[in-house]
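S.K.: Pasting a predicted model and its sequence here:
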Amino acid sequence: MVDSAFATDDFVRRQLAAWQRDLGSVRRLADKTLEAYGRDVDQFMRFLAGHMGGPVTLASLKALRAADIRAFMAQRRSESLGSRSLARVLSALKSFFAFLERESVVRTEALNVIRTPKLPKSLPKALTVLEARQTITTTGEMEERPWIAARDMAVLSLCYGAGLRISEALALTGADLEAQVLRVTGKGGKVRLVPLIEAVRKSIDLYLSLCPYKVKADEPLFRGLRGGVLSPRLIQLRVQQLRGALGLPASATPHALRHSFATHLLGRGGDLRAIQELLGHASLSTTQIYTAVDTDRLLESYRSAHPRG
């Protein structure tokens, strides 16, 4: 591929910079997504420069054909890029060209005929209600220091009792706690309100009463041994210990508690739209995967309990 510095002319380079600013300030994509999208489109520009024999210009973008995009995707697949990563590449390209169209720079139909690679279906691995409860309650038995035991229980309670991602739980500040509601900042800086049930509230209050460090209202609540912001790796290691102690499957992780939150709510008649809001999913289709999990559980129960199963 052509070196990045010579892949595009000044005009296209300015458009790329404007697109990335738009992703960050308007669409507020997560930093990792911004980085991945920028890398994907940069690789495409480098490929296109080599493919067309010179820096990519506005004329190059206007002349773009579906065959050019397919050639790029084929090259990326030959480099052992999986279907999920290829789908992200295509999403990045569509985002960039949609931006160019909105800015009245160029319009192309080439991307509209490119099919998104088929993604392997992988259902979330949820724990049973008993396993989820044991994961939280046993945490306190594996730590001699009461404040650290209370801290870890509070974090895991947030994952299961409020459906938070571990990053969301560790980012919570005192200002995010209200009497009965949590203010959660999710992916892309999007804020949602999640009910704070009594069990979760009590676990947080216990931790705060035992924590030896004074935490300001605008600072993350959860602290490490020396008072710094708690690393997610420590919670992951704690759950790894619990897997061994309780005989849980390898799929039992802090994130599995979030999956369990959604699955158990759905199993008890929870509304799919409400669960979408609680999880902070941008699209209902993302939440709908839990209906498959719940169906699988129902079928498993049917087969094990039915006399002719």
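M.R.: Thanks, I have it.
S.K.: going forward, measure contacts and count neighbours with C-alpha atoms only.
M.R.: Fine.
S.K.: which residues of the stretch 151-300 of the chain fall in helices?
M.R.: Along the stretch 151-300 of the chain, counting by DSSP state H, counting those that start in this stretch, helices occupy 166-171, 198-210, 232-246, 254-267, 272-279, 284-287, 289-305.
S.K.: Same question for the longest one: list its buried residues.
M.R.: Just to be clear, that refers to helix 289-305. Y290, T291, V293, D294 (16 or more other CA atoms under 10 Å).
S.K.: how deep is the residue nearest to the first one when sequence neighbours are not counted tucked in, by neighbour count?
M.R.: If I follow you right, that is Y290. Of all residues not flanking Y290 in the chain, T263 sits nearest, at 5.9 Å (CA to CA, 6 or more residues apart in numbering). Counted with other CA atoms under 10 Å, the neighbours of T263 add up to 27.
S.K.: A171 too?
M.R.: Residues near A171, counting by other CA under 10 Å: 18.
S.K.: show me the contacts for it.
M.R.: Residues counted as contacts of A171 (CA atoms under 8 Å, 6 or more residues apart in numbering) are T185, P220, L221.
S.K.: Strands - which of those residues land there?
M.R.: T185 (DSSP state E).
S.K.: Included below, for side-by-side comparison, is a second structure:
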Amino acid sequence: MTLDLSPGARDAMQAWLSHMRALDGAAENTLTAYAGDLTAFLRFQAGHRGGPMGLAEIGRLGTADMRAWMAAERLRGTNARSVARRLSAVKSFVRWLCEREGFDPTAILSTRAPRFRKPLPRPLGRDAARDLIETVGMQHETPWIALRDVAVVTVLYGCGLRISEGLALMGADAPLPDVLRVRGKGDKERLVPVLPVARKAVDRYVAACPHDLTPQGPLFRGARGGALNARIVASVMARARMQLGLPSSATPHALRHSFATHLLEAGGDLRSIQELLGHASLSTTQSYTAVDTVHLMETYARAHPHGR
């Protein structure tokens, strides 16, 4: 089998991934995606140029090579958003590599990503969020499991957590403090205030749980005592939203969107919401202003006499 990458290119890629892990704090899932994207790119270029890709060959990639790769990706059915993500990984690697190898990266770094419209977050309304939490508590006939499900979704909504962050809470985190220390993407920590309703929901679950919630063990447990799986939470939410007639976008992650949107509607400022959500970039948080604008215009259209 023909080797697509030279040993030098493989070593460089591993060194770059180690750099991303150590200095930039990239999450393991992100690093895995980067490795796959970059490997696929270099293998394409090896076939396109007719030989293994080494460090020198990477330094000689030109505009035509980049266009050929992007065209091939689109022909394979890769959507614009995915192409943009893969191009970002390639640029990050090349930017790092050129500082060590001394080549001109202009042809690669100047390649423009295809345009795509970022989907707006799809939060639940306040009443829908409340109804969903109440309905989740009716999905299981075993009382402690029903209390667990309510506690999970209440924490996700009340603290704006990702599902992975909520399920990463440990027995030592209960009872929940006034301010919770959360470890999010890239192993970055943030402080999140805990609402009394979330604290009480967890207290009720802990009091009823038949399993030994050790300090170093997971706080939220499955029926047999192991760590609760995110798929179970998603399934519970799916049944509840079907009962309420809510759209398929009413997922566990939608509770995080709802947390941010409702804070913004109540007058919260973007910087504070950014910190609470753990967004690395303010531009990510700014998507909620678009949601709030859409909500405002819909309200205006319903209320204004010329909008009816």
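M.R.: Nice, thanks for sending it over. None of the values given here were measured: they were computed from a predicted structure.
S.K.: Just the TM-score for the two chains, thanks.
M.R.: Here the TM-score for the pair of chains, by TM-score structural alignment, normalised by the length of the second structure, is 0.95; 306 aligned residues with a CA RMSD of 1.6 Å.
S.K.: From the contacts of A171 of the first structure, pick the one nearest G244 of the first structure.
M.R.: Using CA to CA, L221 is the member of the contacts of A171 of the first structure that lies nearest G244 of the first structure, at 28.2 Å.
S.K.: residue in the second structure matching the closest one?
M.R.: Matched to the second structure by TM-score structural alignment, L221 of the first structure sits across from L219.
S.K.: Was I right to think its match contacts L169?
M.R.: Yes. L219 of the second structure is in contact with L169 according to CA atoms under 8 Å; the separation is 5.6 Å.
S.K.: Compare neighbour counts for the two and give me the winner.
M.R.: L219 (27 against 20).
S.K.: Enumerate every residue touching the counterpart of P196 of the second structure in the first structure.
M.R.: Taking TM-score structural alignment, the alignment pairs P196 of the second structure with E198 from the first structure. Contact partners of E198 of the first structure, counting by CA under 8 Å, 6+ apart, are absent.
S.K.: roughly how far apart are E198 of the first structure and S25 of the first structure?
M.R.: 37 Å (CA to CA, to the nearest Å).
S.K.: hang on, the earlier thing: ranking the helices of the stretch 151-300 of the first structure by burial, who's on top?
M.R.: helix 254-267 (a mean of 23; mean count of other CA atoms under 10 Å).
S.K.: What range does it cover in the second structure?
M.R.: Against the second structure, helix 254-267 of the first structure falls on residues 252-265 (TM-score structural alignment).
S.K.: Have a look at how far, on average, that stretch is from the first structure.
M.R.: Aligned to the first structure and superposed, stretch 252-265 of the second structure gives a mean residue distance of 0.7 Å (mean CA distance after the TM-score superposition for the first structure).
S.K.: got a markdown table for the helices of the stretch 151-300 of the first structure, with distance to K62 of the first structure too?
M.R.: Output for those, formatted as a markdown table (distance: least, CA to CA, whole Å):
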| stretch | distance to K62 of the first structure |
| --- | --- |
| helix 166-171 | 42 |
| helix 198-210 | 56 |
| helix 232-246 | 46 |
| helix 254-267 | 44 |
| helix 272-279 | 40 |
| helix 284-287 | 34 |
| helix 289-305 | 39 |
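S.K.: quick one: V106 of the first structure and A59 touch, right?
M.R.: No. V106 of the first structure lies out of contact with A59 (CA under 8 Å); the separation is 9.3 Å.
S.K.: For the counterpart of F72 of the first structure in the second structure, which non-adjacent residue is closest in space?
M.R.: Aligning on TM-score structural alignment places F72 of the first structure opposite W69 in the second structure. What sits nearest to W69 of the second structure in space, not counting adjacent residues and going by CA to CA, 6+ apart, is F44, at 6.9 Å.
S.K.: what residue of the first structure takes the place of that neighbour?
M.R.: In the first structure, F44 of the second structure lands on F47 (TM-score structural alignment).
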